[in-house]
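> Have a look at this prediction, sequence included:
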Amino acid sequence: MWPDRRILDLLGLELPIFQAPMAGPVDSEMVIAVSEAGGLGGLPCALMSPEKARTELGIIRQRTSRPININFFCHTQPADDPAREAAWKKRLEPFYVELGLDPAAPAPRSARAPFDEEFCEIVEEFRPEVVSFHFGLPDAVLLDRVKATGAKVLSSATTADEAVWLEERGCDAIIAQGAEAGGHRGIFLTDNVANQPGTFALVPQVVDAVKVPVIAAGGIADARGIVAAFVLGASAVQIGTAYLFCPEAKVAAPHKAVLRAAKDDHTALTNVFTGRPARGIVNRIMREVGPMSDVAPAFPLAGGALAPLKAKSEPLGSGDFMSLWSGQAARLGREMPAAELTRVLAEEAQALLGTLAR
């Protein structure tokens, strides 16, 4: 019933449904559920220490033999910029004072780590079927080591030019991430987010530009979006925000509340939480500081100064200083277990494809 089986055959999957590897909400529990249902569960490692990643992968390997994806960021750590960090702290000072925090206290460092030698050793140890990257690819030596494990390599492209760049460097499939997607933009050949295309303009152009299979991502949350992606030439879809409604998602109460109330125009791209553009539900800090601030330090350093504000306000039930990541289709989300959601999405998409074929 699927129009293009290339990704299913390439990765050994039953269903062309990928769960987006969302750092924070996703751990082994969701990965296992999605993979056992026949889709591709994705473990995000960007916020994990190597020790935590090993623990999570150990749990996954004990509980499923199905294909899994592990995901890494490929950013370059920026040099310290004390003047800019001081200016950012000064911009946030009124919020510190309001919450009874000391603005002069040292800010914690962001925990987001790029793919490196130690993470590469974890890939070699656990040999996941799929390794995916965000913000481009790691250096050629590390990438060759990943491919030597037998893993298929995927990465996100936000333009057709990025897709071609990734294919030329050995990617086995391309995730075409449209502007509707929640979380961090995978943009890496430019920093101009204003020109970013939407999913259903991007996907067919990426399909035309590369020979490898394409996975559509961004604003897809139900059978209609899945079928539309297939019609435009995608071999699979990657879904993120819809999985945040599953009980396996580790979503804080304020985040869950705004997801349930979100509408199509409730999100915006912002750099205030990390220093890099990402889509989230608009909250107080985005309204009053951004959403795009030219004061925010480079990725991932901006997050450090926000951490005390989040730590103080979140236990009070406030999402004012949280990164409320969400795509534009949150309103289409349904609350059901991840395995059930994976199967239901596939069944409904197949039914719709069958209707269209008659």
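Nice, thanks for sending it over.

> For the rest of this, base every contact and every neighbour count on C-alpha atoms.
Will do.

> what number of residues lie near residue 18?
Residue 18: 25 surrounding residues under other CA atoms under 10 Å.

> So which bits of stretch 159-178 are buried?
159-160, 162-167, 170-178 (16 or more other CA atoms under 10 Å).

> cool, and stretch 128-144?
Buried-residue list, stretch 128-144, by 16+ other CA under 10 Å: 128-138, 142-143.

> Which ones among the buried residues of stretch 159-178 map onto strands?
With DSSP state E as the criterion, strands contain 173-177 from among those.

> For the protein, which segments are assigned as strands?
Under DSSP E, the chain gives strands at 17-19, 41-44, 68-73, 130-134, 152-157, 173-177, 183-184, 214-217, 236-239, 267-270, 278-281.

> Report the contact partners of residue 170.
For residue 170, the contact set (CA atoms under 8 Å, 6 or more residues apart in numbering) comprises residue 153.

> can you count the residues close to the closest residue to residue 17 other than its chain neighbours?
Sequence neighbours aside, residue 39 is the residue nearest to residue 17 in space, at 5.0 Å (criterion: CA to CA, 6 or more residues apart in numbering). Per other CA under 10 Å, the neighbour tally for residue 39 reads 29.

> correct me, but residue 39 touches residue 341?
No: using CA atoms under 8 Å, residue 39 is not in contact with residue 341, being 10.3 Å away.

> Tabulate the buried residues of stretch 128-144 (a markdown table), appending distance to residue 17.
Shown next, in a markdown table, are the buried residues of stretch 128-144 (distance: CA to CA, whole Å):
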| residue | distance to residue 17 |
| --- | --- |
| 128 | 17 |
| 129 | 15 |
| 130 | 14 |
| 131 | 16 |
| 132 | 15 |
| 133 | 18 |
| 134 | 19 |
| 135 | 22 |
| 136 | 22 |
| 137 | 23 |
| 138 | 25 |
| 142 | 28 |
| 143 | 25 |
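
> Tell me the one of those nearest residue 258?
residue 134 (26.1 Å; CA to CA).

> circling back to that earlier point, wait, which of the ones in strands among the buried residues of stretch 159-178 is closest to residue 97?
residue 177 (38.8 Å).

> one more structure, for comparison:
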Amino acid sequence: MSSALTGLSRYPIVQAPMAGGASRPQLAAAVGAAGGLGFLAAGYKTPAAMYEEIKHLRAQSDVPFGVNLFMPQPATSDPSAVAVYAEQLAGEAAWYETPLGDPDSGNDDAYEAKLAILLDDPVPVVSFTFGCPTRAVCEALARVGTVTVVTVTTVEEALAAHAAGADAVCVQGIEAGGHQGTHRDDPHAQGMGAGLGLLALIELVRDAVPLPLIAAGGLMRGTQIAAVLAAGASAAQLGTAFLVCPESGAHELHKRAMTDTTFTRTELTRAFSGRPARGLANRFLREHGPYAPVAYPQVHHLTSGLRKAAAQAGDPQGMALWAGQGHRLAREMPAGHLVQVLVDELEAARAGLAARAGLAAPQPRSGAGDVA
């Protein structure tokens, strides 16, 4: 792993920060103990809850780890569009016997308070999603010894991260499960599926900025890790692969859905949050996705109770089943074991490539003076 990431982990494997409960301290500790880099997800948590998880993780492990923050969102949503969507969801509220949430519950995810905690009691790595921190923030974190990583989905976003002084970028391809980490959800941009695939994005970003790259998007096997490392990434970030581990805090229905043949594909949708996110195509996504407005986090707040009620009712058709494109490759095993399996697959892939390269090397030609 390159300079900004050196010493953080034995292997170039990063466990993605999955907001909503999956990335709990037990998972980050297990990944770190096995030689990967574990992450906590501060998104949707109070500052106090974030800090409790940090303390819990430190009590379990002394290896480096990261914390992911959501950037505050601009107030660009159309309140009338959110109101119309709320009317459409009235049937869901009646079905699950739960009220819709307040869409105006806040759009900054307590960013400043969480940042203040991380500056006062530093952690090894802080990553940012849904935007780019200011240079002042990156410099403040650098002064306390924290490595900063910014999630990017385009070359322009990578250039912004470099200009802000980030130490590394997490390059997220369109294959990734959960939310696309775009810095701005532009309602006038091309359709949600117009993003770049991971390998193409790695090459473009590598040419544009002199920063270490963490590759993310649909990675489930060590062979895929070998591919992104060969393409120029310093490490690979996996989320869906770790979601089904016993240490993950994901709901059991969510875990089982990863390999359930009922769910045949993933889609990008705004149905649950108002922002593009990849999940298993279920009833809620199909019925409401086409009509969901560009309104994050307003739609997230609106549907929060519905998603919880669906989970309590044992109904995966009403849940946000975030998943990457490779979800059918999920393997249910302890996180530490999974890290080792991925490392073994990575080394086998590297050995295979080296062997094939040796076979393909030109052989010396026999000449008149050669000894037979």
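Received it, and whenever you're ready, just let me know what you need. Here the structure is a predicted model, which is why all the values come from computation and not from measurement.

> sorry, back to before: out of the strands of the first structure, deepest packed?
Of the strands of the first structure, the one with the most neighbours on average (mean count of other CA atoms under 10 Å) is strand 214-217, at a mean of 31.

> Give me the contact list for it.
173-178, 181, 199, 203, 206-207, 229, 233-239.

> Kindly report the same for stretch 233-241 of the first structure.
Counting by CA under 8 Å, 6+ apart, 3-7, 16-22, 175, 181-182, 203-204, 207, 213-218, 220-221, 226, 229-230, 326-327, 329-330, 333 sit against stretch 233-241 of the first structure.

> Identify the residues contacting the counterpart of residue 220 of the first structure in the second structure.
Taking TM-score structural alignment, the alignment pairs residue 220 of the first structure with residue 219 from the second structure. Going by CA under 8 Å, 6+ apart, residue 219 of the second structure touches 225, 236-238, 241, 326.

> can you tell me how far residue 264 of the first structure sits from residue 181 of the first structure?
Distance, residue 264 of the first structure to residue 181 of the first structure, using CA to CA, to the nearest Å: 12 Å.

> hey, what's in contact with both of these two?
residue 328.

> Closest one to residue 83 of the second structure out of the contacts of residue 219 of the second structure, please.
Nearest to residue 83 of the second structure among those, with distances taken as CA to CA, is residue 326, at 35.2 Å.

> Give me the nearest residue to that closest one, chain neighbours excluded.
With CA to CA, 6+ apart, the residue lying closest to residue 326 of the second structure is residue 218, at 5.1 Å.

> that older thread, please flag which of the contacts of stretch 233-241 of the first structure sit within helices.
Residues of those located in helices (DSSP state H): 6-7, 203-204, 207, 226, 229-230.

> Just the buried residues of the contacts of stretch 233-241 of the first structure.
Looks like the contacts of stretch 233-241 of the first structure have 4-7, 16-22, 175, 181-182, 203-204, 207, 213-218, 220-221, 226, 229-230, 326-327, 329-330, 333 buried, using 16+ other CA under 10 Å.

> Which residues are in contact with each of residue 39 and residue 341 of the first structure?
Common neighbours of residue 39 of the first structure and residue 341 (CA under 8 Å, 6+ apart) do not exist.

> tell me the contacts of residue 118 of the first structure?
Contacts of residue 118 of the first structure (CA under 8 Å, 6+ apart): residue 50.

> so what corresponds to it in the second structure?
Per TM-score structural alignment, residue 118 of the first structure is aligned with residue 113.

> Tell me the spacing between that match and residue 138 of the second structure.
Counting by CA to CA, the gap from residue 113 of the second structure to residue 138 of the second structure is 16 Å.

> same question, residue 222 of the second structure
32 Å.

> Could you dump the ones in helices among the contacts of stretch 233-241 of the first structure into CSV and include distance to residue 35 of the first structure?
CSV is the format used below for these (distance: CA to CA, whole Å):
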residue, distance to residue 35 of the first structure
6, 18
7, 15
203, 25
204, 27
207, 26
226, 18
229, 21
230, 21
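
> Could you tell me the end-to-end distance of stretch 191-201 of the first structure?
First residue to last in stretch 191-201 of the first structure (CA to CA) measures 19 Å.

> Return the distance of that stretch from the chain's centre.
On the basis of CA atoms, centre = their mean, to the nearest Å, stretch 191-201 of the first structure sits 16 Å off its chain's mean C-alpha point.

> Over to stretch 239-254 of the first structure?
In terms of CA atoms, centre = their mean, the centre of stretch 239-254 of the first structure is found 13 Å from the chain centre.

> Break down the second structure into its helices, ranges please.
In the second structure, the segments counted as helices under DSSP H are 25-33, 47-60, 79-88, 90-96, 111-120, 135-143, 155-164, 198-208, 222-230, 240-243, 252-257, 283-288, 298-312, 335-360.

> Report the mean deviation for the fifth one after fitting onto the first structure.
In other words, helix 111-120 of the second structure. Its matched residues in the first structure lie on average 1.8 Å from helix 111-120 of the second structure after superposition (mean CA distance after the TM-score superposition for the first structure).

> What separation do you get for the residue nearest to residue 327 of the first structure when sequence neighbours are not counted and residue 266 of the first structure?
Spatially, and ignoring its direct neighbours in sequence, residue 327 of the first structure is nearest to residue 182 (3.6 Å; CA to CA, 6+ apart). As defined by CA to CA, residue 182 of the first structure lies at a distance of 12 Å from residue 266 of the first structure.

> Any chance you could list residues touching both of the two?
Joint contacts of residue 182 of the first structure and residue 266 (CA under 8 Å, 6+ apart) are residue 328.

> ok, back up a step: of all the strands of the first structure, which lies closest to residue 356 of the first structure?
Nearest to residue 356 of the first structure, of these and by CA to CA, is strand 236-239 at 18.0 Å.
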